[in-house]
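Novice: Predicted model and sequence follow; I will ask about them next.
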Amino acid sequence: MPADSIWSIGELAERAGVTVKTVRFYSDRGLLPEGPRSTGGHRRYGPEALDRLRVIRSLRTLGLPVPDVRRVLGGEDGPDGALEDVVAGQLRDIGSQLAALRWREAALQLLQDCAPTERAERLLLVGAMSAPPSTAAPARFWRRWLPPRMPARVVSAVLDQAVPQPPADPTPAHVLTFARLHAFTSRSCEGGDRGQPAAHRTEDGFRPGMLYEGLSEAYALASPHLCDQRSPREGEALDCFVSAYAASRGVRDTPAFRRALSGVLAADPRIDHYWQLVAELTGPSRPTPGAAHDWLCAALDAQVGRRAA
């Protein structure tokens, strides 16, 4: 290597526009190639060290930590392959950070805009959940609410429908609603039967998985009626709804069964507050399972009433 292409640590730092301390830092971590040392033991560098230092500075400017810089420089698949993986990881991290910041901003805006008399209560509500909020509490609520011995795939499907995801771009109203949902679902269930519907307490021959699969189908059939603001009525959605209860018990769908089911459903405990909060998050274009259930119950009651008359 020509003598004029061999630089001291100070000369390399000057050419790269960094401090000697910076060059020494990366050299000590094995990120800069060194040439043979001088007779006095001083470090010497060639042009490849300058190129490497420029790459390191670019990576560090993008916020990559030293371990990720090492991965890029020493990737087995070459710098391009390693860089692609590292950049993808950084984008995921930044996305998570931005989501947290958006929720924090909306939460602070909520506290700033509310009346002073509401601020202390809202602070406790918002402070009880993470930013962005976790869906663990609503998921636990539903696992407690659902009957035992449900197939895992059916439980997963119910959770997908019943547990709302935090909005990507929340408003202060979203923050308050999610905080109230978190508080509601975090409360301990009381009572031996946990306030569950009568169908959940049926033991002999009851097939809860069949019930909830059928209910999911019935809710999907009822949703267009709710979106179009149609009054509860007979039809495919109601037939599917009643059939789900009948099949889960192993009985026939008869007028007598419908009369009995109407009375049982009318006496069931309700979680209206939960569905009201979910509706505030999802909006009117996505009817909740709770709203679909109420619509179908009203359709059943109307049908039973007409037959009785």
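Specialist: Okay, I see it.

Novice: Every contact and neighbour count from this point should use C-alpha atoms.
Specialist: Will do.

Novice: where along the chain do the strands fall?
Specialist: 7-8, 44-45 (DSSP state E).

Novice: out of the ones you listed, deepest packed?
Specialist: For the strands of the chain, the largest average neighbour count (mean count of other Cα atoms under 10 Å) is found in strand 44-45, namely a mean of 20.

Novice: Pull the distance from it to the chain's centre.
Specialist: Distance, stretch centre to chain centre, for strand 44-45: 51 Å (Cα atoms, centre = their mean, to the nearest Å).

Novice: How about stretch 118-134?
Specialist: 17 Å.

Novice: Quick check: buried residues in it?
Specialist: 122-123, 125-126, 129, 131-133 (16 or more other Cα atoms under 10 Å).

Novice: just stretch 236-249 next, same as before
Specialist: Neighbour-count burial for stretch 236-249 [16+ other Cα under 10 Å]: 237-238, 240-249.

Novice: How about stretch 157-168?
Specialist: Neighbour-count burial for stretch 157-168 [16+ other Cα under 10 Å]: 158-159, 162-164, 166-167.

Novice: how long is that stretch end to end?
Specialist: Counting by Cα to Cα, to the nearest Å, you get 22 Å between the two ends of stretch 157-168.

Novice: One more: stretch 262-276?
Specialist: By Cα to Cα, the extent of stretch 262-276 from end to end equals 23 Å.

Novice: Buried residues in that stretch, which are they?
Specialist: 262, 265, 274-275.

Novice: Report the two of the buried residues of stretch 118-134 separated the most.
Specialist: R122 and P132 (16.3 Å; Cα to Cα).

Novice: Going by residue numbers, what spans are helices in the stretch 1-150 of the chain?
Specialist: 9-16, 20-28, 47-61, 66-73, 78-113, 116-127, 136-145 (DSSP state H, counting those that start in this stretch).

Novice: G192: neighbour count?
Specialist: 7 (other Cα atoms under 10 Å).

Novice: L50 now?
Specialist: Neighbours of L50 (other Cα under 10 Å): 19.

Novice: Structure two is appended below for comparative analysis:
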Amino acid sequence: MWSIGELAEHAGVTVKTVRFYSDRGLLPEAARSTGGHRRYGPRALDRLRLIRSLRTLDLPVPEVSRILDHEDPLEGALEDAIARQLSDLGTQLAALRWREAALRLLRDCGPEERADRLRLVGAVSTPPDTTALARFWRCALPARLPARLVTAILEQAVPQPPADPTPAQVLAFARLHALASDPRLTGDRCRPESRRPDGTYRPDVLYDGLGEAYALASADLRARRSPYEGDALDCFVAAHAASRGLRDTPAFRRELSGVLALTADPLVGRYWQLTAELTAPPSGPPEPTMGAAHDWLRTALDAQTAPGAH
């Protein structure tokens, strides 16, 4: 049997360290001396070394205790703890990268811009959170829209902040966050339906059709084709018509063109512009957003329905 001092000497730690782990139940004593002093057996040395190794990984004491309670500490319990630690570390690293890019953004701008940029960046959590963006779209979308469509739209409309952002991307996200939180950008301003919902309006038909139309238009955008009459435009118009129980006719297309022109909102356009800036790859053209596809289709419709167009 070893005394607490002897165990500490064999392990190369202080008596205070041994006492700390003993008091928390991580290092049980084998016996007590006649004077009431703690005594430890040889197994305590191996256990103490394991505790120190786990603590070197920055595992908290409660986590170390859970691992040691298992029959084989180096199996499943340790694997779970490592997975949690890696997840936490990833979050911390993302926060540090974001903070570094934000500091570079503030360092490299002119004095006249610094106060505004500091206000924008200061309103965003670190690492950044997309809750405000998702909340905006959930309020904007029709209440009767099926959950599958809401999920699909949110996946495309709510951009995820890059793990290793540039200062420009930090600024784009901060501006996007501020825009989505702006009370002027209410839900009514971003709904793509051509009329206020009435008894015949079917939002699921509209959004299903718009998803297909946007996908077709995105292929043209990637190929850098100018807006033209074709399958994407036909699908776009058909979605609007079917959602209102109407037929796709030249008269309907002219009406739709006028309604979409009246309901176009620069704030919503700004949202999609910032989304494109945030998600732009380091090289090559950016991936088309739903907003870019919508504008491409609107331009094609306006050209088709313009006076004198054939």
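Specialist: Cool, got the structure. Note that the structure is predicted; figures quoted are calculated from it, not measured.

Novice: Distance to R258 of structure 1 for the helices of the stretch 1-150 of structure 1 - can I get that in CSV?
Specialist: Formatted as CSV, the helices of the stretch 1-150 of structure 1 follow (distance: least, Cα to Cα, whole Å):
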stretch, distance to R258 of structure 1
helix 9-16, 82
helix 20-28, 77
helix 47-61, 68
helix 66-73, 64
helix 78-113, 47
helix 116-127, 43
helix 136-145, 24
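
Novice: and the ones you listed, which is most packed in?
Specialist: Taking mean count of other Cα under 10 Å, helix 66-73 is the most buried of the helices of the stretch 1-150 of structure 1, at a mean of 18.

Novice: can you list contacts of that helix?
Specialist: Residues outside helix 66-73 of structure 1 that contact it (Cα atoms under 8 Å, 6 or more residues apart in numbering): 31, 56, 59-60, 78-80, 82-83, 86.

Novice: Give me the mean distance between it and structure 2.
Specialist: Following the fit onto structure 2, the mean deviation recorded for helix 66-73 of structure 1 is 0.5 Å by mean Cα distance after the TM-score superposition for structure 1.

Novice: what does that helix correspond to over in structure 2?
Specialist: Using TM-score structural alignment, the residues of structure 2 aligned to helix 66-73 of structure 1 are 61-68.

Novice: Same question for stretch 14-26 of structure 1.
Specialist: Using TM-score structural alignment, stretch 14-26 of structure 1 pairs with 9-21 in structure 2.

Novice: got the end-to-end distance for that stretch?
Specialist: First-to-last residue span, stretch 9-21 of structure 2, Cα to Cα: 15 Å.

Novice: Just give me how far that stretch sits from the chain centre.
Specialist: The answer for stretch 9-21 of structure 2 is 45 Å, by Cα atoms, centre = their mean.

Novice: same thing with stretch 136-144 of structure 2?
Specialist: With Cα atoms, centre = their mean, you get 18 Å for stretch 136-144 of structure 2.

Novice: One more: stretch 258-268 of structure 1?
Specialist: Per Cα atoms, centre = their mean, the centroid offset for stretch 258-268 of structure 1 relative to its chain is 35 Å.

Novice: equivalent range in structure 2 for that stretch?
Specialist: Using TM-score structural alignment, stretch 258-268 of structure 1 pairs with 253-263 in structure 2.

Novice: List the contacts of the matching stretch.
Specialist: So stretch 253-263 of structure 2 is contacted by 189, 194-195, 237, 298, 301-302, 305 (Cα under 8 Å, 6+ apart).

Novice: What lines up with A199 of structure 1 in structure 2?
Specialist: Under the alignment (TM-score structural alignment), A199 of structure 1 pairs with S194 in structure 2.

Novice: A242 is in contact with that match, correct?
Specialist: No: assessed by Cα atoms under 8 Å, S194 of structure 2 is found out of contact with A242, at 11.7 Å.

Novice: can you tell me which residue in structure 1 aligns to L154 of structure 2?
Specialist: Using TM-score structural alignment to pair residues, one finds that L154 of structure 2 aligns to L159 in structure 1.

Novice: Roughly how far does its match sit from G305 of structure 1?
Specialist: Going from L159 of structure 1 to G305 of structure 1 by Cα to Cα gives 34 Å.

Novice: go on, A168 of structure 1?
Specialist: In terms of Cα to Cα, A168 of structure 1 sits 45 Å off from G305 of structure 1.

Novice: Same question for F25 of structure 1.
Specialist: For F25 of structure 1, the distance to G305 of structure 1 (Cα to Cα) stands at 83 Å.

Novice: mind listing what the residue nearest to L296 of structure 1 when sequence neighbours are not counted touches?
Specialist: Nearest residue to L296 of structure 1, sequence neighbours excluded (Cα to Cα, 6 or more residues apart in numbering): L238, at 5.9 Å. Each residue near L238 of structure 1 by Cα under 8 Å, 6+ apart is listed here: 218, 222, 296, 299-300.

Novice: Tell me the most packed of those residues, by neighbour count.
Specialist: Neighbour tally across these (other Cα under 10 Å): the maximum, 27 neighbours, falls on A222.
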